[in-house]
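>>> build the 3D model from these lines:
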Amino acid sequence: MSFLLETAPSRAAAALLVSRGTAGLVTTRVYGSRIVLRQRGRQFHAGPVGREKQQSPVEQFIDQINTKSTTQKTKSKIYKSADDAIADIKDGVTILSSGFGLCGVAETLIDAIRKKGIRDLTIVSNNAGAGEHGLTKLTTSGQISRMIVSFIGNNKPLGKQYHDGKVAIELCPQGTIAERLRAAGAGIPAFFTGTGASTLIQTGGIPHRLGAKDPQTGKHEVLEPGRPRETRIFDGRPHLMETALKGDVAIVRAWKADEAGNCVFRTATKAYGVLMPKAAKLAIVEAENIVPIGSLDPDHVHLPSIYVDRICPATSDKQFEKLVLAPTQDATAETGEEAVKRNRIAKRAAKELHEGYYANLGVGIPTLAPSFLPAGANIWLQSENGIIGMGPYPATKADADPDTVNAGKETITLVPGASTFDSAESFGMIRGGHVDVSLLGALQVSASGDLANYIIPGKAFNGMGGAMDLVSNPDKTKIIVCTYHTDKEGRSKILDECELPLTGKGVVSTIITELAVFQVDRVGGGGLTLTEVADGLTVDDVRAKTRAKFAVADDLGTF
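Coordinates of the predicted model:
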């Protein structure tokens, strides 16, 4: 009887087994193209012999990092520089690049990759860089051919490259990227999620690569369409199948790494720093502090050494993407028309944050709501990049920490009792309905609770960030939209049906604008009910600026 010996796929491996006397294997013979091992009358067939197919440089590199010998594993993981750590990386690989904006980005390794001129890269990252830092360096140099990303809004040149057909972009919700990475590291090939259901993510409606623009229609040729998702119904709701997201190389930045490869991350740098090494064949860590084995408390290690292959010194300075300081007394007393409108919305939204709530605040107007909470209010603010217990903006630049930022990449402080964690943990809280309420901005919102807030076709191509995840469980997490009543052109943002691509369908429960408060019957199909109007306004004033039908509550209030 003969059996395929899957643990010895090559001549070298078979010879090694025989030389060690493994399981009584003592002889080998060659039959045709295969090596046969004999043991107590059984035959074990090892891999083919003879001339092997010519491999590309990328295949050779991947084989190299897939077949680490015992000698390689016992070799020191410490490299003297980032240049040395990436010296054997080839063109065409997939790189998982950590960081939330510029927070936690592996800038030293990115500089080395740019310097070496590695090209035709597929990059997986939450963001695409900002200003002249982070992945912007590789997009402007033309070294990236494809990106899998949740938000590109702060890298304007990349958006132009996409529309010019020079780079492919796969937009993927932030929490889905995190979970796909976690799945890859855990050996889970695919999973189902409610994030992105009933949106262009489900249908594959966002092209990955564009071609020439038709001068007559103004539309681009689609060279590579988006990828539709397989859909199934669980608990009465549609869910999309997402696949594990693997990389050839992960580049991350840690606060501390010992010589074994155990890593410690500070505050919000955990977002992807903990996840990406687990999903890559080769993980390279640039560390701000490299310490001897035994220097780290085992209970304080965030990334165990088993996931780390190479360590080099982090020599680049950390950058503030958005240095925001606490407003002065004069600033809080703004009286301009826009400030008055923003503050009116935020003040009313603060009433939705009840004692003991865990609340997530989207960027923009929602972040102003906590300033209108009563003194001593017990509200825990959750940030999607991995924080519970966000505090106010730092008082001075000296108090600001580039490792501690909110979802808008603004510098913040942490309150006593705060905790920090990676993005897979954060979005598990969100999708699991553990967050009580989420305040979000909007481009448009419909009478049935549909939300559109991430893309304007032909104009704004920024990405959805974490918004699709935040609205994925509206039965457990109340979704409140905080937005101006009209857009910059004076057009109503509240419509019978959204005209822009959806972030979520039937997800919004309450709409707060500077003019009115609406309750949404998102499940029963009852549409909008006006429950409050701003002081000094009438129902007719609201109707004049609203493109959706609505009922008026019998006990109409004011705010």
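
>>> only C-alpha atoms for contact and neighbour calcs from this point on.
Fine.

>>> how about the helices in the stretch 151-300 of the chain?
156-163, 174-186, 200-203, 270-273 (DSSP state H, counting those that start in this stretch).

>>> and these, which is most packed in?
helix 270-273 (a mean of 30; mean count of other CA atoms under 10 Å).

>>> which elements pack onto that one?
Counting by 3 or more CA pairs under 8 Å, 6 or more residues apart in numbering; DSSP states H and E, the packing neighbours recorded for helix 270-273 are strand 247-258, helix 423-431.

>>> among the ones you listed, which is nearest Pro215?
Counting by CA to CA, Pro215 lies closest to strand 247-258 out of the helices and strands packed on helix 270-273; the figure is 38.5 Å.

>>> any chance of the helices of the stretch 151-300 of the chain in TSV, plus distance to Ala283?
TSV is the format used below for these (distance: least, CA to CA, whole Å):
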stretch	distance to Ala283
helix 156-163	26
helix 174-186	12
helix 200-203	29
helix 270-273	11
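
>>> if we can go back for a sec, of all the helices and strands packed on helix 270-273, which one is nearest Pro327?
helix 423-431 (28.4 Å).

>>> buried residues, the closest one. List them.
423-427, 429-431 (16 or more other CA atoms under 10 Å).

>>> is it true that Gly527 touches Ser448?
Yes - contact criterion CA atoms under 8 Å: Gly527 and Ser448 qualify, at 5.4 Å.

>>> find residues that contact each of those two.
Jointly contacting Gly527 and Ser448 under the rule CA atoms under 8 Å, 6 or more residues apart in numbering are 520-521.

>>> of these two, which one has the most company?
For Gly527 versus Ser448, the count of surrounding residues by other CA atoms under 10 Å is larger for Ser448: 24 against 20.

>>> to compare against the first, here's the next sequence to fold:
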Amino acid sequence: MSLLVETVGSRGAIARSFASASSPLALSRKHETTVLRRIGVSSSLSSSILFLASPAPRTQLKKRYFSAKSARREQLREAVSAQRQRRGPPAVDRSASKVFKSADDAIADIPDGTTILSAGFGLCGVADVSDGVSLERTQRLITEYHLLAETLIDAIRKKGIRDLTVVSNNAGAGEYGLAKLTSTGQISRMIVSFIGNNKSLGKQYHDGQVAIELCPQGTIAERLHAGGAGVPAFFTATGARTLIETGGIPHRLGPKDPQTGTHAVVEPGRPRETRVFDDGRTYLLETALRGDVAIVRAWKADEAGNCVFRTTTKAYGVLMPKAARLAIVEAEHIVPVGSLDPDHVHLPGIYVDRICPATSPKHIEKLVLAKTSSSSTTNEEQSSEDVKRNRIARRAAKELKDGYYVNLGVGIPTLAPSFLPASTKVWLQSENGIIGMGPYPSSREAADPDTVNAGKEAVTLVPGASTFDSAESFGMIRGGHVDVSILGALQVSAQGDLANYIIPGKAFNGMGGAMDLVSNPDKTKIIVCTYHTDKDGRSKILDECELPLTGKGVVSMIITELAVFEVDRVGGTGLTLTETAEGVTVDMVRENTRAKFTVAENLGTME
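Below you'll find the model as predicted:
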């Protein structure tokens, strides 16, 4: 039996004892560090611990375990238990107060190697500091209002907790949110849906410094929901017939080959098991997602841990504590037990283990103000790009009927509601948890950092609006309860295939919620709004997409500044040109389209 007993003190002593226990293994200093990291030993270890130290395969180890005497078995069990205890979060004492004085105190015993579930959407609802405007203003607020810039992410950074696996929807932006931990190299692995606003993280991935598992936004939400509910796995149509199904997106890259310009793959992606059910559609098996520690920002929390969230901060704030072994909430207001109306509690206290005060201003990641009548431009003042964008959006608005529930992607799709007639009312659904999304705020003072759209822009809510968490939101989406979804595209094919999230070797941003949004095209009409060509003049409409797919056979209509196409995504007859823009001929459309299409007999003109 290879067993290490009574190891005390320095890292070197531990490694030498390890070597003798598993003789004839000899360890270099570099190997010592590797072994120590693998078995979870910290440099501050000062007590006698039992370690399992056999290099034997698991099958051999199992045989040794069952051939060992009972005393040895007990030692093995204690060793494994001790190792797990060191790697996991601290034990929860139900009898102790949940309220901690500060974020520093709340995370003081979190070890290296922890898996952290970090709530928030973009910078909305993130357990972090600053208002997204300037560090100077933050410091002024701290001085004037005695605010302490010690929230959970800052506390983790300051303590220097390393080798973190972090699960989050986003990876921070600029110098804020999780970008504070990626910039210091404290995160070794991320499970995330979108990293586009953390430019340095993409470079770290391509340099092999960090592992990244891209996962569709709704799938992350449902995996967390399953993890909190004790459901080990589930099937979803999201990601079917894409690189998610095949495991085609590497988790970790190695050095780039100077001759081929391609990276070695150190850790490949994870292929999914598939199954076809009675509806004839392909579904992927996704496993539950759990973490050691959840870090969440809430609006109010009572001393029993019951939490109330404002608007879109519910996105992951409600989900992640349920899926963590230890949940830490930083609350803007900590109130006595009994202060909260039970009907208003979004997260019951059973899921919350620690509470600390949120003592910092909040972020507004992107501030866009609504145009006033005095600031609106006339047709003569519009740039050529504005004319194109408005033409596409105006035509898309004609597809929206009174009473529809509509999801809008970022960019051009967000312009469509401004072209709706006053008699047509639609309910705008935002994937981060809104039905009844309104226009941009009229002023900075009216902007609410807790209320953002899918593009992380501050928005308002209309009368009758509702807000909810991301599992609820994507249940609406995957379940086909949304009538229309309008998305942008990098490429779209004649058969309705869509590619809009990644350009291999160049743009490594992530799919966000796009794969979920196109996962039920039989019930939700998918409309693509995009420029006809890319910035280099190449057609974005092809016979076959050349980029990795977001969804296969999902698009029903394509609207560009030149034309409108109907897509026979089921029958396979391809594209039909139904409208052209004023002054645009069929020949002009053919010259700019790398896909075959037929022309409708009653060809119309775009308004």
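
>>> okay if I get the helices and strands packed on helix 270-273 of the first structure as JSON lines plus distance to Gly389 of the first structure?
Below are those laid out as JSON lines (distance: least, CA to CA, whole Å):
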{"stretch": "strand 247-258", "distance to Gly389 of the first structure": "21"}
{"stretch": "helix 423-431", "distance to Gly389 of the first structure": "13"}
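
>>> how near is the aligned partner of Thr598 of the second structure in the first structure to His485 of the first structure?
Residue pairing (TM-score structural alignment): Thr598 of the second structure is matched to Ala551 of the first structure. For Ala551 of the first structure, the distance to His485 of the first structure equals 17 Å [CA to CA, to the nearest Å].

>>> okay, those two: which has more neighbours?
Neighbours of Ala551 of the first structure and His485, each counted by other CA under 10 Å, are more numerous for His485; the result is 23 against 13.

>>> alignment lookup: the more buried one to the second structure.
By TM-score structural alignment, His485 of the first structure lines up with His532.

>>> which ones are touching the residue lying closest to its match once chain neighbours are set aside?
Spatial nearest neighbour of His532 of the second structure, excluding adjacent residues (CA to CA, 6 or more residues apart in numbering): Thr560 at 5.3 Å. Contacts of Thr560 of the second structure were listed using CA under 8 Å, 6+ apart, and they are 392, 529-532.

>>> any of those residues buried? List them.
Buried among the contacts of Thr560 of the second structure (16+ other CA under 10 Å): 392, 529-532.

>>> strands of the stretch 351-500 of the first structure, residue ranges please.
358-361, 380-383, 387-390, 414-420, 437-440, 444-446, 451-452, 455-456, 460-461, 478-482, 494-495 (DSSP state E, counting those that start in this stretch).

>>> and the stretch 1-150 of the second structure, by the same measure?
When secondary structure is read from DSSP E, counting those that start in this stretch, the stretch 1-150 of the second structure shows strands at 3-7, 49-52, 115-118.

>>> from Glu132 of the first structure, how far out is Asp111 of the first structure?
12 Å.

>>> who has more neighbours, those two?
In this view Asp111 of the first structure and Glu132 are compared by other CA under 10 Å, and Asp111 has more residues nearby, 19 against 11.

>>> counterpart of that one in the second structure?
Match for Asp111 of the first structure (TM-score structural alignment): Asp154.

>>> picking up where we left off before, adding distance to Ala103 of the second structure and mean neighbour count as columns, could you present the strands of the stretch 1-150 of the second structure in TSV?
As requested, these are arranged in TSV below (distance: least, CA to CA, whole Å; neighbours: other CA atoms under 10 Å):
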stretch	distance to Ala103 of the second structure	mean neighbour count
strand 3-7	33	17
strand 49-52	30	20
strand 115-118	14	27
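
>>> need the ones you listed in TSV (columns: distance to Pro441 of the second structure).
Below are the strands of the stretch 1-150 of the second structure laid out as TSV (distance: least, CA to CA, whole Å):
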stretch	distance to Pro441 of the second structure
strand 3-7	62
strand 49-52	59
strand 115-118	28
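
>>> nearest to Ala315 of the second structure, of the ones you listed?
Across the strands of the stretch 1-150 of the second structure, closest to Ala315 of the second structure is strand 115-118 (CA to CA), at 11.4 Å.

>>> residue range for that closest one in the first structure?
Going by TM-score structural alignment: strand 115-118 of the second structure matches residues 94-97.

>>> go on, stretch 568-575 of the second structure?
Using TM-score structural alignment, stretch 568-575 of the second structure lines up with residues 521-528 of the first structure.

>>> what's that stretch in contact with?
With contacts defined as CA under 8 Å, 6+ apart, stretch 521-528 of the first structure is touched by 447-449, 506-509, 518-520, 549-551.

>>> what two of the residues you listed are the furthest from one another?
Farthest apart among the contacts of stretch 521-528 of the first structure by CA to CA are Val507 and Ala551. That separation is 19.3 Å.
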